[in-house]
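# next come a sequence and a model predicted from it.
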Amino acid sequence: MIQILARYIILFVLTLLVLAILSFSLAYLFPGDVLTNLTGITPQNDIQREALARQFQLDANYAVQFYHYLGDLLSGNWGYSFISGLPLSEEISLALPATIELATYAMVLAIVIGIPVGCYAGLRSYTTADYTINSASMVGYSFPVFWLALLFILMFSLEWNIAPLSGRISLLFDIPPKTGFILVDILLADNINRSLALRDALHHLMLPTLAISVISIASMVRLTRRSVIDVINKPYVAAARTRGLSQSQIFFRHILRNALLPILPLMAIQITTLITNAMIVETLFSWPGIGNWLIQAIYQRDYPALRIGMLAVAFMVFTLTILIDLFNRIIDPSREKYERATV
C-alpha cells in the first residue's frame, strides 16, 4: 500500500508540474503583448514597461519566470481579474464549488436511478423490459447535453413554467457565500426563512442537474446491466442456487456486490464527463460556476483568469480522478495483481 501511495504522490506532483508549465506558457501563446496579457495595462512609456517587467520577472529567462510563477501559485497570489479587479483566488473559490455542486448532485442522481434500473434490466436480461430499458438508455446517452438543456428550458421554464430559467436562487434571498455550495450556505445563513430558501434553491437546481445527469444515468444503466449479466453467469451464482438460497439472498450476497466492483473504476470517467457537461450547461442556465466564469473571461479577453481557470479545472479533475482510483484500489486490492499481470 505504501508503494501505491508513493506512486500516486509522484504521479500527482509530476502532473501538476506539467499543468503549471502549460499554464505558464499560455501567457506567451495568447495574442498580443505578453506584459499586457499579464497585467491588463498597456505601458505608456519605456519606464513603465521596465517597471512592470521587473515586477513579473519578464526581464529574466524563462526558468526564472516559471520559478517566480510557481512561487505565486503556491502562495495563493494568482493575480487579479481584468473584469472585476478582484483576486482570482477569491473568484475561483466562489465559482468552483458551484460547478462541483452540480456535478455532485448529478452523480448522486445517476447512482440512485442508474444502478437499480441497471440491476433490474440485468436480472430481466433479454426480455421485453430489458430491451425497453436498454433502448431508452441508448437514446438518453445519444442526446447532446446542450441540446437537452435547451429542450428543458423550452419545456419546463418557458412552456409549462415549472422551474426557474436561470440562476441559483431568487434575488429575494440574500445568502452569504460561506462555502460556495448553495444548499449548505442556506443552512448556515441567518435571518432567512430556510425552508422557503431551500425550496427555491432546489427549484433552480432541478433543470441543470437533470440535464447533466441524463447521460450519466444512461451510461450507469448500461454498465450496471452488463455487469449484472456477467455475474449471473458465474459459477458461484449457480452454486448459490444449488444450496437453496432465495433470489433476494443470491442477489444481495453474490450478484450486487460483485457486479458493482467493475463499475467503481468507471466512476472516475463519469466524474470527468459530469464536470465537463456541468461547465457547458452553466452558460445556458446562467449558473455562476467555473464554466460560465471562463466563458465570460474568453469574451472579455481576461487572460490571467483563463490561465488560472484552466489550471484550477485541470487540478480539480485530476485530483478527483486520483482519489477515486485510489479508493477503488482500497476496495478491490485484486486490481493491482491483474494490472501487474497485464504489464
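Received it, and whenever you're ready, just let me know what you need.
# contacts and neighbour counts: CA atoms only from here.
OK.
# okay, now M206: neighbour count?
16 (other Cα atoms under 10 Å).
# by contact count, what packs against the strand or helix carrying I115?
Element membership of I115 [criterion: DSSP states H and E] is helix 88-123. Helix 88-123 is packed against helix 128-142, helix 194-232, helix 266-285, helix 290-300, helix 303-331, with contacts defined by 3 or more Cα pairs under 8 Å, 6 or more residues apart in numbering; DSSP states H and E.
# hmm, try it at 10 Å
helix 128-142, helix 182-188, helix 194-232, helix 256-260, helix 266-285, helix 290-300, helix 303-331 (3 or more Cα pairs under 10 Å, 6 or more residues apart in numbering; DSSP states H and E).
# tell me which of these lies nearest to A121.
helix 128-142 (4.6 Å; Cα to Cα).
# and the angle from that closest one to helix 88-123?
Per axes from the mean of the first three to the mean of the last three Cα atoms, to 10 degrees, the angle that helix 128-142 makes with helix 88-123 is 160 degrees.
# helix 128-142: how far from the chain's middle?
25 Å (Cα atoms, centre = their mean, to the nearest Å).
# in it, what's buried?
D130, I133, N134, S137, M138, G140, Y141 (16 or more other Cα atoms under 10 Å).
# can I get these in TSV with distance to I295?
TSV is the format used below for these (distance: Cα to Cα, whole Å):
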residue	distance to I295
D130	41
I133	37
N134	36
S137	31
M138	30
G140	27
Y141	25
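# this is the other structure I want to compare:
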Amino acid sequence: MSLTEYEKKVLYTIVKYPIANDREIAEKAEVKQSTVAAIRKRLRKEGYYRPVAIPMLQNFGAELLAFTQANFNPVIPLSKRLEITEKKIETFEEIVFSMGEEDKGFSIAFSKSYTDIARINDIRTKTFGKLGLLEKEYPDIAVFPFKISKIYRFFDFSHALKKTFEIEDDDSEVNNFFSVDEKTLSKNEKNLLCSITENPELNSKQLSSMLGLTRHTIGRLKRKFLNEGYLRIVNIPDFHKLGFCLLAFYHIFFDPHNPPDFEKDEAMDIITDETILMTTREFESTLISIHSSYEAYKSSNTYILQKLKENGWIAKNPVVKVYSLNKTVIIKNLSFYPITKKLLFC
C-alpha cells in the first residue's frame, strides 16, 4: 500500500459512509474539505474503490438470496472452466457475484423463486458433471429467503479497513441489510432505478438527458430511493491495492437443539472486523471474511470456531473454503443490473 494517513482516513470514511459528500467526509475524517476532494478524485481515478448501486430487490419481487459453492477437479485448467461457465452459467441474470480458483468456486444469486435457483444449480451440476469438472460432492447451496433471514453485512469493508488502517472509530451495524418492505414503482421510477443500478456514477444531468425527466425529479426520486428502502450505495475497495490476500467462505449449520437466538441476533457474536458479509436464518448461516495475511485469517477463524463451540451452537465444524486472492478470478463482480431489469421489466 502506498497511501498516506490522510488518504487512509478518507478512503475508510468513503467506504463507511458511501453517500456522504465532501463536506460530510471532511467532518467525519477530520481532514480539510479541499484535501478530501483531491484525495477522493485520486483514489477513484486510480481504482482504489468503486461505487456499486444495490437495489433492494427483496422489495421488488426477489424472494431469496442463495450461495452456491463447489469443489472442482484441479486437473481441468481454470481458464477452461471459465470458458464453459461464462457461456452456460454466468449468463443467468440471477447470479450477481461469482469467483473461483483452480479447485473451487462460489457464487451469490438473487431470485424471485427457489425454482429458478434450483434450475440454475441443476444446469451447473449437469454441465460440470458431464465434463468431469466436479469432484465427487454435489455443489453446496445455502438458501436464505428474505422474510425469514437476516443479512447483517453485505460487502461491507469498513470494519476490515478500520483494522488494516488502525483507525479508531465507533462501530455501527445494520440489523438487516435486506429488510422486507415491499414497494410499488411507477414506470419512471423503474427506469431511473435501473439506470442508477447500471451506472451509479451518472449525475442528475446525465440521467435527466437519458430518461427525459427533469433534474428536479431525478434528485427527488434519488433521495426517495436512498431514504425509503429502494436502493443502497456501497463503495467497494480494491482487494489487491490494499494488501488483502485471502478470502474465507463459511457455511455454518447450527445445532437444531441449541441454535443462537435468531430474534436476539445472537449469531452476530461470530462477526469479526474482517467479516464483510454475513447472512443467517434459524439454523444456518454463511459468512465471508477477508484477510491481509494467513495469520490474520487463522486468528479470525479461531475466534469464530471458539464462539460457535463455547456457546454450543454447532454439532459439527462449518464448511470453510479459503481463497488466495492472487490466484482467484472474479467472474461476476456485483452485477445487479441484469436481475433488476428482469424483475422490474425496465
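Yep, it's here. It should be emphasised that the depicted structure is a prediction, and the values quoted were computed from it without experimental measurement.
# now the TM-score, please.
The TM-score (TM-score structural alignment, normalised by the length of structure 1) is 0.24; 152 aligned residues with a Cα RMSD of 7.3 Å.
# can you redo the helices and strands packed on helix 88-123 of structure 1 as CSV with distance to A240 of structure 1?
Shown next, in CSV, are those (distance: least, Cα to Cα, whole Å):
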stretch, distance to A240 of structure 1
helix 128-142, 24
helix 182-188, 45
helix 194-232, 11
helix 256-260, 14
helix 266-285, 28
helix 290-300, 50
helix 303-331, 24
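# quick one, which of these is nearest to A110 of structure 1?
Taking these one by one with Cα to Cα, helix 194-232 is closest: 4.4 Å.
# quick one: closest of the helices and strands packed on helix 88-123 of structure 1 to Q55 of structure 1.
helix 303-331 (15.3 Å).
# give me the next element, helix or strand, following the closest one.
Next element after helix 303-331 of structure 1 (DSSP H and E): helix 334-342.
# in what helix or strand does Y152 of structure 2 lie?
Counting by DSSP H and E, Y152 of structure 2 is found in strand 150-154.
# tell me which other helices or strands that strand touches.
Packed next to strand 150-154 of structure 2, using 3+ Cα pairs under 10 Å, 6+ apart, are strand 275-281, strand 284-291.
# show me what counts as buried in the last one.
Right, strand 284-291 of structure 2. Quick answer for strand 284-291 of structure 2 (16+ other Cα under 10 Å): E284, S285, T286, L287, I288, S289, I290, H291.
# what's the closest of those to R50 of structure 2?
Out of the buried residues of strand 284-291 of structure 2, the member with the shortest distance to R50 of structure 2 (by Cα to Cα) is I290, at 17.5 Å.
# ignoring the adjacent residues along the chain, who's closest to that closest one?
Excluding its sequence neighbours, the residue lying closest to I290 of structure 2 (Cα to Cα, 6 or more residues apart in numbering) is L247, at 4.4 Å.
# quick check, that neighbour in contact with Y323.
Yes. Using Cα atoms under 10 Å, L247 of structure 2 makes contact with Y323 at a distance of 5.1 Å.
# between those two, what contacts are shared?
I290 (Cα atoms under 10 Å, 6 or more residues apart in numbering).
# now do the contacts for the nearest residue to T209 of structure 1 once chain neighbours are set aside.
Leaving aside its sequence neighbours, T209 of structure 1 sits nearest to A106 (Cα to Cα, 6+ apart; 5.3 Å). Listed by Cα under 10 Å, 6+ apart, the contact set of A106 of structure 1 reads 100, 112, 205-206, 208-217, 271, 274-275, 278.
# and if you look at V313 of structure 1?
V313 of structure 1 is in contact with I92, L96, T99, I275, T276, M279, I290, G291, T319, counting by Cα under 10 Å, 6+ apart.
# make a markdown table from the residues you listed and add neighbour count to it.
Shown next, in a markdown table, are these (neighbours: other Cα atoms under 10 Å):
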| residue | neighbour count |
| --- | --- |
| I92 | 20 |
| L96 | 21 |
| T99 | 27 |
| I275 | 25 |
| T276 | 17 |
| M279 | 27 |
| I290 | 29 |
| G291 | 26 |
| T319 | 14 |
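# let me know the closest of those to I21 of structure 1.
The closest of the contacts of V313 of structure 1, once distances to I21 of structure 1 are taken by Cα to Cα, is T319, at 17.5 Å.
# I'd like the distance between the closest one and I330 of structure 1.
Remark: distance between T319 of structure 1 and I330 of structure 1 (Cα to Cα, to the nearest Å) = 17 Å.
# same question for P116 of structure 1.
24 Å.
# same check, this time on A110 of structure 1
Separation of A110 of structure 1 from I330 of structure 1 (Cα to Cα) stands at 23 Å.
# between these two, who's got more neighbours?
Neighbour tally, A110 of structure 1 and I330, criterion other Cα under 10 Å: the higher count belongs to A110, 24 against 12.
# not counting its neighbours along the chain, what's nearest that one?
Nearest residue to A110 of structure 1, sequence neighbours excluded (Cα to Cα, 6+ apart): I217, at 4.4 Å.
# before we move on, what about K205 of structure 2?
R215 (6.2 Å).
# so who does the spatially closest residue to S137 of structure 1 that is not a sequence neighbour touch?
Spatial nearest neighbour of S137 of structure 1, excluding adjacent residues (Cα to Cα, 6+ apart): A218 at 4.3 Å. Counting by Cα under 10 Å, 6+ apart, A218 of structure 1 touches 110, 113-115, 117-118, 133-142.
# now do 7 Å
G114, S137, M138, G140, Y141 (Cα atoms under 7 Å, 6 or more residues apart in numbering).
# from I229 of structure 1, how far off is the third one?
For M138 of structure 1, the distance to I229 of structure 1 (Cα to Cα) stands at 18 Å.
# from Q300 of structure 1, how far out is the residue at minimal distance from the centre of structure 1?
The C-alpha lying nearest the average C-alpha coordinate of structure 1 belongs to I275 (Cα atoms, centre = their mean; 2.6 Å). To Q300 of structure 1, I275 of structure 1 is 23 Å away according to Cα to Cα.
# many thanks, have a good one.
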